[in-house]
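Q: Generate a structure from the sequence data that follows.
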Amino acid sequence: MKLLVGVKRVIDYAVKIRVRPDNLGVVTENVKMSMNPFDEIAVEECVRLKEKGVAKEVVAVTIGPKPSSEILRTALAMGADRAIHVEVADGSTVEPLAVAKVLRALVAKEQPSAVLLGKQAIDDDANQTAQILAGLLRWPQAAFASKIAVAQDKASADIVREIDGGLETVSVKLPAVMSVDLRLNEPRYVTLPNLMKARKKALETVTPDSLGVDITPRLEILRVEEPAKRIGGRKVESVDDLVHKLKNEAKVI
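A: The predicted model follows:
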């Protein structure tokens, strides 16, 4: 059983985001970058399935400029067997549809039993790629997985997912596309020796053109702005005072 896992290079979650002077994006120069946290969980789950003997091979894939190879090294250090870098020009915008089309081309080449992705990237929060990929492949999908159990015959998998009313268990036939949520696992710490070994491993580098995929953006960013600053809270003396302010000042009731 082969697993394909997608990873994305994003601004580190601990970094304070700054809007560019031209208001067409955020500042990425000299900013710490790392693997998207949800993708890190997906890699960890793939490695755990390999350690359990469920999977035999884990292939990590990223789409991005040359520096994106860094997170593939991290995936290899975590336990992935191979890594594929779909290299694009620096500054290129790769939208979810384009990502899904690239992954579809790689699925046709690699023939995995399942594709695992983070439920969303923390830079655009689109939460679209897994769903679009499943549609393009015409595969079953299971989004927001908090537990994955592959059947003994490896023909299906049971996925537990959180919904508004509690927990829901869905069963899908393999091959399938799965997106993972925060509660699925806690990714392992990448040790320096494993990272050094990963740096010696070869990366397979391809381009969208070589895969026959057009990644030309279909959307145009008009303006990016910081959220409005929050106004400080106010204390009220009574419930009547609160109702008065909500009705006459905030005008929410």
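Q: can we go C-alpha only for contacts and neighbour counts from here?
A: Noted.
Q: Do I have it right that M33 meets K8?
A: No - at 10.1 Å, M33 and K8 do not qualify as touching, with contact defined as C-alpha atoms under 8 Å.
Q: More neighbours: which of these two?
A: Comparing M33 with K8 by other C-alpha atoms under 10 Å, the one with more neighbours is K8, at 26 against 19.
Q: In contact with that one, which residues are there?
A: Contacts here follow C-alpha atoms under 8 Å, 6 or more residues apart in numbering; on that basis K8 touches 35-36, 39, 62-64, 68, 71, 121.
Q: Sitting in helices, which of the residues you listed do you find?
A: Applying DSSP state H to these, the entries found in helices are 39, 71.
Q: Kindly reformat the contacts of K8 as TSV containing neighbour count and distance to R218.
A: TSV is the format used below for the contacts of K8 (neighbours: other C-alpha atoms under 10 Å; distance: C-alpha to C-alpha, whole Å):
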residue	neighbour count	distance to R218
M35	22	25
N36	21	23
D39	27	24
T62	23	20
I63	24	17
G64	21	17
S68	22	23
I71	24	27
A121	21	19
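Q: now, among the contacts of K8, which is nearest to V86?
A: Of all those, the one sitting nearest V86 is I63; the distance, using C-alpha to C-alpha, is 4.6 Å.
Q: Show me where the chain has its strands.
A: 2-7, 9-11, 33-35, 57-64, 82-87, 114-118, 141-150, 156-163, 166-173, 176-180, 204-206 (DSSP state E).
Q: Now the second one, please; I'll put the structures next to each other:
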Amino acid sequence: MKALVAVKRVVDANVKVRVKPDNSGVDLTNVKMSINPFDEIAVEEAVRLKEKGTVSEIVVVSIGPKESQEQIRSAMALGADRGILVEADDNQLGALEVAKILKGVVEQEQPQLILLGKQAIDDDSNQVGQMLGALLNAGQGTFASEVKVEGDKVQVTREIDGGLQTVELNLPAIITTDLRLNEPRYAALPNIMKARKKPLDTKTPADFGVTSTTNLKTVKVEPPAERKAGVQVKSVDELVDKLKNEAKVI
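A: Got it, this is the predicted structure:
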């Protein structure tokens, strides 16, 4: 069984994001970049399925600038077998364009499992997995907290507002991963060295019949408003008074 895992290059989750002075976007100068944390969970799940003997090959695909090779190599160091970089300008791609490119990759690679993070931490759109499912007319299990593959079916336990829901999907299927699915491992130094020699192909959106132009336009990017410092109160009566007359929440 082949697994295809999509990963995205994003600002490292531990970095404090800075907005450009002209509010046109995020300042990426000398900023550490990493695999999107949700995508890293998807890679880890594919590697665990490979260790169980369920998956025989893991292919990692990333859509973005040339530098995204770093994130593909990181995924290879975690256990992926080979990579595909679809080189494109992030600013020229929306969720739909990304889904269309992934559709082309899936049709070319013919994987039985397609794993993605439920969302990227830069745009938080939470759309690509669902769009890909619609384009491929394939079953999808979103927000997965547990994955079990049995024969030609996969059971996905997913987190919903009311608790947990388990769905059974025919393969090939699309799964988007949530934080509780697993804890990604750290890459060992020998595996990092081996990852440098693993095959990595470079493609373009045009190879999959996709025009890298989106109808979406970023109007303005602003940092969140700074919170005011909290205050200490000496009594319950004072707390109630502030909640009622200052915060106006009661």
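Q: Any idea how far apart the tips of stretch 126-141 of structure 2 sit?
A: Terminal residues of stretch 126-141 of structure 2 are spaced 13 Å apart (C-alpha to C-alpha, to the nearest Å).
Q: re the thing from before, and the strands of structure 1 as JSON lines, adding distance to V107 of structure 1?
A: Putting the strands of structure 1 into JSON lines (distance: least, C-alpha to C-alpha, whole Å) gives the following:
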{"stretch": "strand 2-7", "distance to V107 of structure 1": "8"}
{"stretch": "strand 9-11", "distance to V107 of structure 1": "21"}
{"stretch": "strand 33-35", "distance to V107 of structure 1": "22"}
{"stretch": "strand 57-64", "distance to V107 of structure 1": "11"}
{"stretch": "strand 82-87", "distance to V107 of structure 1": "12"}
{"stretch": "strand 114-118", "distance to V107 of structure 1": "8"}
{"stretch": "strand 141-150", "distance to V107 of structure 1": "15"}
{"stretch": "strand 156-163", "distance to V107 of structure 1": "18"}
{"stretch": "strand 166-173", "distance to V107 of structure 1": "16"}
{"stretch": "strand 176-180", "distance to V107 of structure 1": "11"}
{"stretch": "strand 204-206", "distance to V107 of structure 1": "14"}
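Q: For L24 of structure 1, find the nearest of those strands.
A: Between L24 of structure 1 and those, the shortest separation by C-alpha to C-alpha is 16.3 Å, and it involves strand 9-11.
Q: which secondary structure elements does that closest one contact?
A: Strand 9-11 of structure 1 makes packing contacts with strand 33-35 when contacts are defined by 3 or more C-alpha pairs under 8 Å, 6 or more residues apart in numbering; DSSP states H and E.
Q: and the strand it packs on, how far from structure 2 on average?
A: For strand 33-35 of structure 1, the mean distance from the matching residues in structure 2 following superposition reads 0.7 Å, by mean C-alpha distance after the TM-score superposition for structure 1.
Q: Give me the distance from that strand to the chain's centre.
A: The offset between the C-alpha centroid of strand 33-35 of structure 1 and the centroid of the whole chain comes to 11 Å, using C-alpha atoms, centre = their mean, to the nearest Å.
Q: before we move on, what about stretch 99-107 of structure 1?
A: Relative to the centre of its chain, stretch 99-107 of structure 1 is centred 14 Å away, using C-alpha atoms, centre = their mean.
Q: distance from it to structure 2 after superposition?
A: After superposition onto structure 2, the average distance of stretch 99-107 of structure 1 to its aligned residues comes to 0.6 Å, using mean C-alpha distance after the TM-score superposition for structure 1.
Q: between the contacts of K8 of structure 1, which is closest to V160 of structure 1?
A: D39 (18.0 Å).
Q: Done for today, thanks.
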